[in-house]
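1. sharing a sequence plus its predicted fold:
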Amino acid sequence: GLVTEAGPNWSVAGLKPYADHLVACFGPDRLMFGSDWPVCELAATYENWLAAAKELLAGLSPAEQDAVFGGTAARFYGIG
């Protein structure tokens, strides 16, 4: 996962260029949030990682955020 690969002193600001690149390359309708739990616990709690991910994507519209945090996965897997 992103935070486990970023190192022990990761920050939202340090991850921002990567998140921006993903959004620019793929768009929110082709991205799915993944916690990498329980492995993410090596670098952050699930709650901290989720808060960081939400902060990283705060510039997206509510509909785009909904896509990344569940809508894209629901559509891809044909659920919900």
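-> Received the coordinates, thanks. Numbering: from 1, shown residues only.
2. only C-alpha atoms for contact and neighbour calcs from this point on.
-> OK.
3. biggest helix in this structure by residues?
-> Assignment by DSSP state H gives helix 12-26 as the longest helix of the chain.
4. against that first model, consider the following:
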Amino acid sequence: LKPYADHLVACFGPDRLMFGSDWPVCELAATYENWLAAAKELLAGLSPAEHDAVFGGTAARFYGIG
């Protein structure tokens, strides 16, 4: 998954990406916590501000709830 995550960050940047899942369907393969940990590992190279954008900030800004 790493090449795909890297491509998305390169093409769109953290300010246009939002973490999401298909919970509860994703739990057919692993727990939600495992999926979240995998996503965080894939994006471990981001700065703290970029990480915060992907894992909440971008969505809050987009939906006007921040």
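-> Okay, I see it. Every value quoted in this text rests on a predicted model; they were computed, and no experiment measured them.
5. follow-up on the earlier one: next SSE downstream of the longest helix of the first structure?
-> Downstream of helix 12-26 of the first structure, the next assigned helix or strand under DSSP states H and E is helix 46-56.
6. and that following helix, what does it pack onto?
-> If you count contacts as 3 or more C-alpha pairs under 8 Å, 6 or more residues apart in numbering; DSSP states H and E, helix 46-56 of the first structure packs onto helix 12-26.
7. Lys16 of the first structure maps to what in the second structure?
-> Taking sequence alignment, the alignment pairs Lys16 of the first structure with Lys2 from the second structure.
8. now do that match against Asp15 of the second structure, distance only.
-> 19 Å (C-alpha to C-alpha, to the nearest Å).
9. which of these two has more neighbours?
-> Asp15 (18 against 12; other C-alpha atoms under 10 Å).
10. can you verify my assumption that the more buried one contacts Ala53?
-> Yes - here Asp15 of the second structure reaches Ala53: they are 5.9 Å apart, a contact under C-alpha atoms under 8 Å.
11. give me the residue at the spatial middle of the second structure.
-> Taking C-alpha atoms, centre = their mean as the criterion, Phe19 is the residue nearest the geometric centre of the second structure, at 3.0 Å.
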